[in-house]
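Trainee: quick one: sequence and predicted model below, then my questions.
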Amino acid sequence: MRERDGMDGEATIQQRQATARRWAIDIALMAVIGLLMGFLGPFASERAPIVGRYVYWMICMVGGGLIGVVLDERLASRMPETWRRVVVVSVLMAPLVSLHVLATEHLVMGGPFGWAGYGRLLWQVWPISLAVMVVRTLVWRRLPTRVETLTIVAPPLPEAEAAFRRRLSARRRGARLIAVEAHDHYLKVHTDAGAELITLRFADALAELERAHGWRVHRSWWVAAEAVEAVRWRRGAGEVRLAGGLEAPVSRTYAPILKDAGWF
């Protein structure tokens, strides 16, 4: 029990560190955009004193950008399609960001605070919000692929895989299960004692492995949780690196499962 608590604590710490890193990168990105906007001085803001102009744009871009980040994180599991989500988030964030900008303009620049100004800002804020979310998405896609967190999983209970293991040869029945790969009407079962072909529908294999520690990551792949060593996600596609150098694809449909497990 103490060992399990220790593993859970380590996984929690790693997940918190990954979350803090993501927030730090997002805030730094919004700050850079705020500095750029302060330098350019759009929407007649160049008339304001230089310090006030930079303060205004930093507050607007960092605060408004973080509103978009929160909305994006909330929608990620329900809407895995990246660019569609970017557009939806930009529309949803525009009213809140406009209110934030209006209040900042009133406090920093001394501008009026009223519905007339709010309506004007909506049409200015939305394209900027869309551009910011597009830049954020491109930045995250260009960052080196890496494992942000590692979920430590307890070894599966023997009975959870017993029915499925009985289908394997004696040599691999007691081996470490790594992955199951569907090939037409048969399955390729990957273990640390080698791979083996068996005749079984993928749906039936998933049913037998329902209580095992693992995930379906693709329409034709199931992977054991303890065999996962790294997860990469780039350009809308993912890949899992497994024990023994095996690699399995990750589809958009099943990506939220790995995200919930803390892999990215």
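Mentor: Everything's here; your move. Residues are numbered from 1 along each chain as shown.

Trainee: from here on, just use CA atoms for contacts and neighbour counts.
Mentor: Fine.

Trainee: my guess is Pro249 contacts Val217. True?
Mentor: Yes. Using CA atoms under 8 Å as the test, Pro249 is close enough to Val217 to be in contact (7.1 Å).

Trainee: neighbour count: these two, which is higher?
Mentor: The neighbour comparison of Pro249 against Val217 (other CA atoms under 10 Å) goes to Val217, with 23 against 17.

Trainee: ranges for the strands of this structure?
Mentor: Applying DSSP state E to the chain gives strands spanning 177-183, 186-191, 194-198, 214-218, 221-224, 228-234, 237-242, 247-250.

Trainee: who are the packing partners of the third one?
Mentor: Secondary structure elements in contact with strand 194-198, counted by 3 or more CA pairs under 8 Å, 6 or more residues apart in numbering; DSSP states H and E, are strand 186-191.

Trainee: okay, one more to line up with it:
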Amino acid sequence: MNEPGVMAQLLRPAELRRRGLLMAATVLVLTFLAPWGTDRLPPMRRACGWLAMVVVWEVAIVLVVGAVLAWRRRHGRQAACLGPGWTVAIVMIAAVPAVPLCLLATFRHIPSAATCAVFTLNSVGLGAIISLLRTRWRAGPSEAAPEAAAIAMALADGARGDADAFLARHAPHLAGTQLLALEAEDHYLRIHTDAGDALVLLRLRDAVEGLGAESGLQVHRSFWVARDAAPLARRRGQAWALEFAGGLSVPVSRANVAACRAEGWL
């Protein structure tokens, strides 16, 4: 369902710490406000109940977000293009597994249909409000980025880390520079960075697999471009090329034009 690269980035320590802090804050607020009659419960039991439900919802939302990001990448779409409506939609999809589990955790059995309906409406409504507030807090008052966009930023951070590790392993003298592109030269690979290039004995296919799908895009059978390289597009007749400072020009094959447009490069 999810691409391994996507879920691996969603489970990075930095992303887990961020979500853990947000979960703790959510549990503290709900325990203090005690909605839906939970004020009748002892504080510790109330906190444990909210913690269980928040954890269930968080896991469900992470799985749904991972599936959405993977699906959009397979179809050449950008994760950062998701709007606030996606946040609500993701919460509603996550409710399918989350609500029954929360019902069982709260009532120890499935209650009447009326109770289930009210519980579902309250859960989805509260979940949507919390998700929107959390993503707005992360983005700032002037830019209410959706939850998926916030995770897309974490994916981009992971891609930069992969590029740094790649340079340190295959071109140590270029470690710390920005990876721009990879170019296949027979059985060798030319690594292009903003501080120069290096020729190493490595196949392009192996290098791309090692960097991961989140790090960049293969735009030609002999060229791969880093996702955060920010190239300039140039059209030459019916063909496109991506150009970088320093004179590097990377041709774009016709089959990859749509994917480059989805990245915002063309």
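Mentor: Good, I have the coordinates. Model, not experiment: these values are computed from the prediction.

Trainee: now the TM-score, please.
Mentor: Overlay of the two chains. TM-score (TM-score structural alignment, normalised by the length of the first structure): 0.54; 183 aligned residues with a CA RMSD of 4.2 Å.

Trainee: if we can go back for a sec, of all the strands of the first structure, which one comes closest to Thr149 of the first structure?
Mentor: For the strands of the first structure, proximity to Thr149 of the first structure was assessed by CA to CA; strand 228-234 is nearest, at 9.3 Å.

Trainee: the closest one maps to which residues in the second structure?
Mentor: Per TM-score structural alignment, strand 228-234 of the first structure has no counterpart in the second structure.

Trainee: tell me which residues of that strand are tucked away?
Mentor: Buried residues in strand 228-234 of the first structure, defined by neighbour count with 16 or more other CA atoms under 10 Å: Val228, Glu229, Ala230, Val231, Arg232, Trp233.

Trainee: distance to Met30 of the first structure added to the residues you listed, as JSON lines?
Mentor: Output for the buried residues of strand 228-234 of the first structure, formatted as JSON lines (distance: CA to CA, whole Å):
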{"residue": "Val228", "distance to Met30 of the first structure": "34"}
{"residue": "Glu229", "distance to Met30 of the first structure": "32"}
{"residue": "Ala230", "distance to Met30 of the first structure": "29"}
{"residue": "Val231", "distance to Met30 of the first structure": "27"}
{"residue": "Arg232", "distance to Met30 of the first structure": "25"}
{"residue": "Trp233", "distance to Met30 of the first structure": "23"}
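
Trainee: with those residues in mind, which one is nearest to Trp57 of the first structure?
Mentor: Of all the buried residues of strand 228-234 of the first structure, Trp233 has the smallest distance to Trp57 of the first structure: 32.4 Å, by CA to CA.

Trainee: for Thr137 of the first structure, find the nearest of the strands of the first structure.
Mentor: For Thr137 of the first structure, the closest of the strands of the first structure is strand 228-234, at 11.0 Å, according to CA to CA.

Trainee: and that closest one, what other elements does it pack with?
Mentor: In terms of contacts (3+ CA pairs under 8 Å, 6+ apart), strand 228-234 of the first structure is packed against strand 237-242.

Trainee: how about the strand it packs on: buried residues?
Mentor: For strand 237-242 of the first structure, burial by neighbour count (16+ other CA under 10 Å) applies to Gly238, Glu239, Val240, Arg241, Leu242.

Trainee: same question, stretch 135-155 of the first structure
Mentor: So stretch 135-155 of the first structure, judged by 16+ other CA under 10 Å, has buried residues Arg136, Glu148, Thr149, Leu150, Thr151, Ile152, Val153.

Trainee: give me the stretch of the first structure that stretch 61-71 of the second structure matches.
Mentor: Using TM-score structural alignment, stretch 61-71 of the second structure lines up with residues 68-78 of the first structure.

Trainee: how about residues contacting that stretch?
Mentor: The contact list for stretch 68-78 of the first structure (CA atoms under 8 Å, 6 or more residues apart in numbering) reads Asp26, Arg85, Val86, Val89, Ser90, Leu92, Met93, Ser129, Met133, Pro256.
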